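Student: Provided below for reference: sequence and predicted model.
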Amino acid sequence: MTAKAQWRQLLQDIHSDQADYRQLQLALEQQFSAALAHDAAALSWHADRIGQLVAQLQQRRLRREQLARQLLAGNVGRKPSLTALFALLPEPARLRCQQQWQALQELAADCKRLNERNGQLLLNQHECYQRVLFGESDTYAAP
């Protein structure tokens, strides 16, 4: 693959990741709603969808790392990162790429926040069900 094709793939993957992170945001919001509604079937469906999206994102992340290593191969002393890679670009292209990368990082951070919120809700619900089914674990019982 030529350097030009590698750059094209890298930028295409960033755009694809942005689209998938938006889909992930939606799936996480829907998962939250399903958890609030105690809809087990919808929770399962959304978990599968979230898993698919995460797998796609992971696959592109690995490819992005590989492309960065390849594109930076001739630049001794540069750690393979997109920041280092974008630094090689002329000003207008560098700024556009940095903006796209920043937007992707913001989407990823929001999905992380949503995932943590959903996980906390599911954990709280699980603990509540455990107390209902099995009683308080630290309830004092007189001898």
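Tutor: That came through, no problem. Numbering: from 1, shown residues only.
Student: from here on, contacts and neighbour counts on C-alpha atoms
Tutor: Will do.
Student: Next, name the residue at the spatial heart of the chain.
Tutor: In the chain, the residue lying closest to the centroid (Cα atoms, centre = their mean) is A108, at 4.7 Å.
Student: for this structure, which helix is longest?
Tutor: helix 91-134 (DSSP state H).
Student: Check the offset of that helix from the chain's centre.
Tutor: On the basis of Cα atoms, centre = their mean, to the nearest Å, helix 91-134 sits 7 Å off its chain's mean C-alpha point.
Student: And it, what does it pack against?
Tutor: helix 3-36, helix 82-86 (3 or more Cα pairs under 8 Å, 6 or more residues apart in numbering; DSSP states H and E).
Student: ok, back up a step: wait, the residue nearest to the centre of the chain sits on Y21?
Tutor: Yes: under the criterion of Cα atoms under 8 Å, A108 makes contact with Y21 at 6.5 Å.
Student: if we can go back for a sec, so which of the helices and strands packed on helix 91-134 comes closest to L104?
Tutor: Judged by Cα to Cα, the one of the helices and strands packed on helix 91-134 that comes nearest to L104 is helix 3-36, at 5.6 Å.
Student: structure B:
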Amino acid sequence: MSNAAQSVKTLIQGMVDDRNRYGQLKSLLKDQRQLLIARNAQELEALNASIFTVYEQLLENSRQRYQLLTQLGIPAGAHGLRTLFTRLPAANQSQLNTLWDSLEQVAAECKTLNDSNGMVLAMQQDVLQNLFNVGEPENWLYRQV
């Protein structure tokens, strides 16, 4: 197997791994929301460590994908991947486009979940901040926003 073929194989395997990791991340982010709502700090801390581990793995795969595309002389990013797919046998193109589409979709779902969890956390902080200012009405009126 040529070096380029091995690079493409590694790149595709990384995409499959990332799709699975994003699925895992999606589940963890749903669990995180429940723990945020329940204000379960102890379990949340452990869960956040798991989320961070998945983020690190996704980041490492992204770096590897960037490096492999660069080595192949293809611009890094979604457009470069689509260009690479067009250079592969026709039988594989559809499968790879589907794989990339599903990877983009689950990543977008994770982003939405993460943003939603951030809003829950921001609302909780806002409530706590208001509670801290209850005894000092002048601070409530002139608090920094």
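Tutor: Structure received. Computed from a predicted model, the values in this text were never measured in an experiment.
Student: Export the helices and strands packed on helix 91-134 of the first structure as CSV, with columns for distance to D48 of the first structure and mean neighbour count.
Tutor: Below are those laid out as CSV (distance: least, Cα to Cα, whole Å; neighbours: other Cα atoms under 10 Å):
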stretch, distance to D48 of the first structure, mean neighbour count
helix 3-36, 10, 18
helix 82-86, 30, 17
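Student: Tabulate those (TSV), appending distance to H126 of the first structure.
Tutor: Below are these laid out as TSV (distance: least, Cα to Cα, whole Å):
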stretch	distance to H126 of the first structure
helix 3-36	11
helix 82-86	40
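Student: For D138 of the first structure, which of these is the nearest?
Tutor: helix 3-36 (26.6 Å).
Student: and for the closest one, what span of the second structure is it aligned with?
Tutor: Counting by TM-score structural alignment, helix 3-36 of the first structure falls onto residues 4-37 of the second structure.
Student: mean shift between the matching stretch and the first structure?
Tutor: Once fitted to the first structure, stretch 4-37 of the second structure is off its aligned match by 0.7 Å on average (mean Cα distance after the TM-score superposition for the first structure).
Student: quick check, distance from that stretch to the centre of its chain.
Tutor: Taking mean C-alpha positions (Cα atoms, centre = their mean), stretch 4-37 of the second structure and its chain are 8 Å apart.
Student: and stretch 127-141 of the second structure, how far apart are its ends?
Tutor: 15 Å (Cα to Cα, to the nearest Å).
Student: in it, what counts as buried?
Tutor: Residues of stretch 127-141 of the second structure include none that count as buried (16 or more other Cα atoms under 10 Å).
Student: circling back to that earlier point, give me the mean deviation of the longest helix of the first structure from the second structure.
Tutor: Looks like 0.6 Å for helix 91-134 of the first structure (mean Cα distance after the TM-score superposition for the first structure).
Student: What range does that helix cover in the second structure?
Tutor: Residue span in the second structure matched to helix 91-134 of the first structure, by TM-score structural alignment: 90-133.
Student: From S102 of the second structure, how far out is the nearest residue to L103 of the second structure once chain neighbours are set aside?
Tutor: Of all residues not flanking L103 of the second structure in the chain, R19 sits nearest, at 5.1 Å (Cα to Cα, 6 or more residues apart in numbering). Note on R19 of the second structure: its distance to S102 of the second structure, by Cα to Cα, is 7 Å.
Student: again, but for L72 of the second structure
Tutor: Where S102 of the second structure is concerned, L72 of the second structure sits at a distance of 24 Å (Cα to Cα).
Student: now do Q64 of the second structure
Tutor: Where S102 of the second structure is concerned, Q64 of the second structure sits at a distance of 19 Å (Cα to Cα).
Student: Give me the neighbour count for the residue nearest to D17 of the first structure when sequence neighbours are not counted.
Tutor: Nearest residue to D17 of the first structure, sequence neighbours excluded (Cα to Cα, 6+ apart): L57, at 6.2 Å. For L57 of the first structure, the tally of surrounding residues (other Cα atoms under 10 Å) stands at 20.
Student: does L57 of the first structure count as helix, strand or coil?
Tutor: Three-state call for L57 of the first structure (DSSP: H, G, I helix; E, B strand; the rest coil): helix.
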